[in-house]
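**Student:** What follows is a predicted structure for the sequence shown.
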Amino acid sequence: MKVSLPFVGMVMAECAQVGLIIVSKAVMSKGMSSFIFICYSNALASLILLLSSLLFHRSQRPPLTFSIVCGFFLLGLFGFLAQLFGYTGINLSSPTLGTAMLNLVPGFTFVLAVAFRMEKVDWRTFTTLAKSMGTIVSIGGAFILTYYKGPPIWMTRFPLNSSPQLFVQLSNWVIGGLLLAVDCVMTSAWIIIQALILKKYPAELIVVFFYCFFVTILSAIVCLVVERDPFAWSLKPNMRLAAVLYSVCK
């Protein structure tokens, strides 16, 4: 039973992530800015995690040092970039492509883990061969899927039965797929950084709180520069509020 629990947890996390992709696509299609969505969801998560961390880590809290705080900021920076590229890519493409591109994360994580010597490579073992083949297949399949929809993107003239709008949609699909690929790279880097921080600061709730806190600050700064319309911060219709609440639950 204990052996199967991590796999069950990962499956549930993937299902929740797919749900978040669909919900975020729906609200952004209705006009909600991805910057504001990131800011609201992480701000609410920061508040919940602050209360939770104070409750669960009342007696024992590892000491905070400047290097640890810098690590938290770096974790927040990569997390913010991952969310930014991810939501923008989903907005330009589709939830189906966004879900498919999630398969890149294990492959990129394996590559980075090998680069940082967190993963041992022994070509004589079946484990290393399986991980390497899986990485190649996942990355190759994701890029094939990115360029799959419609006619070639290098087409300079429109066929008689097509339109400039179709060409724009195809271009958006490809750009969205590439942004989702960048999102996967950032997510993999975020996982590596998180693993390194947890070795030095083994307090999961506090780590996640500071991550959401710094993402909130970074996204709020970007929102103040990019989003000049005060009505863009509105959570009406209620679907926006429901999406933010779901993102926190995820």
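**Tutor:** The structure has been received and is ready for your questions.
**Student:** Going by C-alpha atoms from here, please, whenever you check contacts or count neighbours.
**Tutor:** Noted.
**Student:** Pro114: what's it in contact with?
**Tutor:** Quick fix: residue 114 reads Val, not Pro. 120-121 (CA atoms under 8 Å, 6 or more residues apart in numbering).
**Student:** where does it land in three-state SS?
**Tutor:** helix (DSSP: H, G, I helix; E, B strand; the rest coil).
**Student:** and the helix or strand encompassing Gly9, how far from the chain's centre?
**Tutor:** Taking DSSP states H and E as the definition, one finds Gly9 inside helix 5-29. Its chain's C-alpha centre and that of helix 5-29 lie 11 Å apart, by CA atoms, centre = their mean, to the nearest Å.
**Student:** structure B:
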Amino acid sequence: MGLYYYGIRDTTTTYATNFLNLIPVVTFILSISFRLEKVNVHTKAGKVKSLGAVICVADALTTSLYNGEAFYIGHHHHDHSSHIITSMPSNSHWVRDTLMLLSSCFSYSACMVSHTSEVDECIPSQVLQSVVLGLCLETSVAAWRLDLDLQLLTIVYSWYEK
């Protein structure tokens, strides 16, 4: 996420958000590369998976590269020339920031792919991490008190389903 935050620093939020849409595609490509996912393009499922990846990339490219008219919500009765919207800030380092956003996308996908085989083994460590983080962020004793309510029922139900 640090790479994403550095990448968004000098770009627009719309531009940076498009890289989040590429994470499923990069994850799909990495999982195929590491033989965690099998795609047979001769089956209906394989065609749908491939078509979904192409649509995600086309959508991200379209919204990144499209420079249309400014869109205003509501009625503006004043001069719109003072509210010109540009696609990128004038002081941007768009090559550097694009590389950071791409690196963020790749890192997040690689993290998800690397954790697929370890999911069952790392659940106790995830619980421990959550408890430590909770203790650091929520120090009041009242927040840790268990009541017989919907929150407790949700926790028990989600634990039971695993």
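**Tutor:** Arrived safely. Given the structure is predicted, the values throughout are model-derived calculations rather than measurements.
**Student:** same for the helix holding Gly9 of the first structure, what does it pack against?
**Tutor:** The criterion is 3 or more CA pairs under 8 Å, 6 or more residues apart in numbering; DSSP states H and E, and the helices and strands that helix 5-29 of the first structure contacts are helix 66-92, helix 95-101, helix 238-249.
**Student:** Chain neighbours aside, what residue packs nearest to the residue nearest the centre of the second structure?
**Tutor:** In the second structure, the residue lying closest to the centroid (CA atoms, centre = their mean) is Leu20, at 4.4 Å. Nearest non-adjacent residue to Leu20 of the second structure, counting by CA to CA, 6 or more residues apart in numbering: Cys105, 6.7 Å away.
**Student:** Tell me the residue in the first structure aligned with that neighbour.
**Tutor:** Under the alignment (TM-score structural alignment), Cys105 of the second structure pairs with Cys184 in the first structure.
**Student:** who's in contact with its match?
**Tutor:** Cys184 of the first structure makes contact with 82, 86, 101-102, 104-105, 108 under the criterion CA under 8 Å, 6+ apart.
**Student:** of all those, which comes closest to Pro6 of the first structure?
**Tutor:** Proximity to Pro6 of the first structure was ranked across these by CA to CA; first place goes to Val105, at 17.3 Å.
**Student:** residue in the second structure matching the closest one?
**Tutor:** Matched to the second structure by TM-score structural alignment, Val105 of the first structure sits across from Ile23.
**Student:** Its match contacts Ser109, correct?
**Tutor:** Yes - using CA atoms under 8 Å as the test, Ile23 of the second structure is close enough to Ser109 to be in contact (5.9 Å).
**Student:** equivalent range in the second structure for stretch 16-33 of the first structure?
**Tutor:** Under TM-score structural alignment, the alignment places stretch 16-33 of the first structure onto no residue of the second structure.
**Student:** Contacts for that stretch next, please.
**Tutor:** Contacts of stretch 16-33 of the first structure (CA under 8 Å, 6+ apart): 34, 87, 90-91, 94-95, 98-99, 232, 239-240, 243, 246-247, 250.
**Student:** Buried ones among those?
**Tutor:** Neighbour counting over those (16 or more other CA atoms under 10 Å) leaves 34, 87, 90-91, 94-95, 98-99, 240, 243, 246-247 as the buried ones.
**Student:** Name the residues of stretch 108-124 of the second structure that are buried.
**Tutor:** Buried positions in stretch 108-124 of the second structure, judged by neighbour count with 16+ other CA under 10 Å: 108-110, 113.
**Student:** of all those, which comes closest to Glu37 of the second structure?
**Tutor:** Nearest to Glu37 of the second structure among these is Val113, at 10.2 Å by CA to CA.
**Student:** tell me how far the helix or strand harbouring Asp120 of the second structure is from the chain's mean position?
**Tutor:** Applying DSSP H and E as the criterion places Asp120 of the second structure in helix 119-137. Here the centre of mass of C-alpha atoms in helix 119-137 of the second structure, compared against the chain's by CA atoms, centre = their mean, lies 21 Å away.
**Student:** Stretch 43-62 of the first structure too?
**Tutor:** 23 Å.
**Student:** for stretch 44-54 of the second structure, same thing?
**Tutor:** Relative to its chain's centre, stretch 44-54 of the second structure lies at 21 Å (CA atoms, centre = their mean).
**Student:** That one aligns to what range in the first structure?
**Tutor:** Residue span in the first structure matched to stretch 44-54 of the second structure, by TM-score structural alignment: 126-136.
**Student:** The matching stretch against the second structure, how far on average?
**Tutor:** Stretch 126-136 of the first structure: mean distance to aligned residues in the second structure after superposition is 1.8 Å, counting by mean CA distance after the TM-score superposition for the first structure.
**Student:** Report the buried residues of that stretch.
**Tutor:** Burial within stretch 126-136 of the first structure, assessed by neighbour count using 16+ other CA under 10 Å, is assigned to 131-132, 134-135.
**Student:** Which residues does it contact?
**Tutor:** Residues outside stretch 126-136 of the first structure that contact it (CA under 8 Å, 6+ apart): 104, 106-108, 110, 121-123.
**Student:** tell me which of these is nearest to Leu170 of the first structure?
**Tutor:** For the contacts of stretch 126-136 of the first structure, the closest approach to Leu170 of the first structure (CA to CA) belongs to Leu104, at 21.6 Å.
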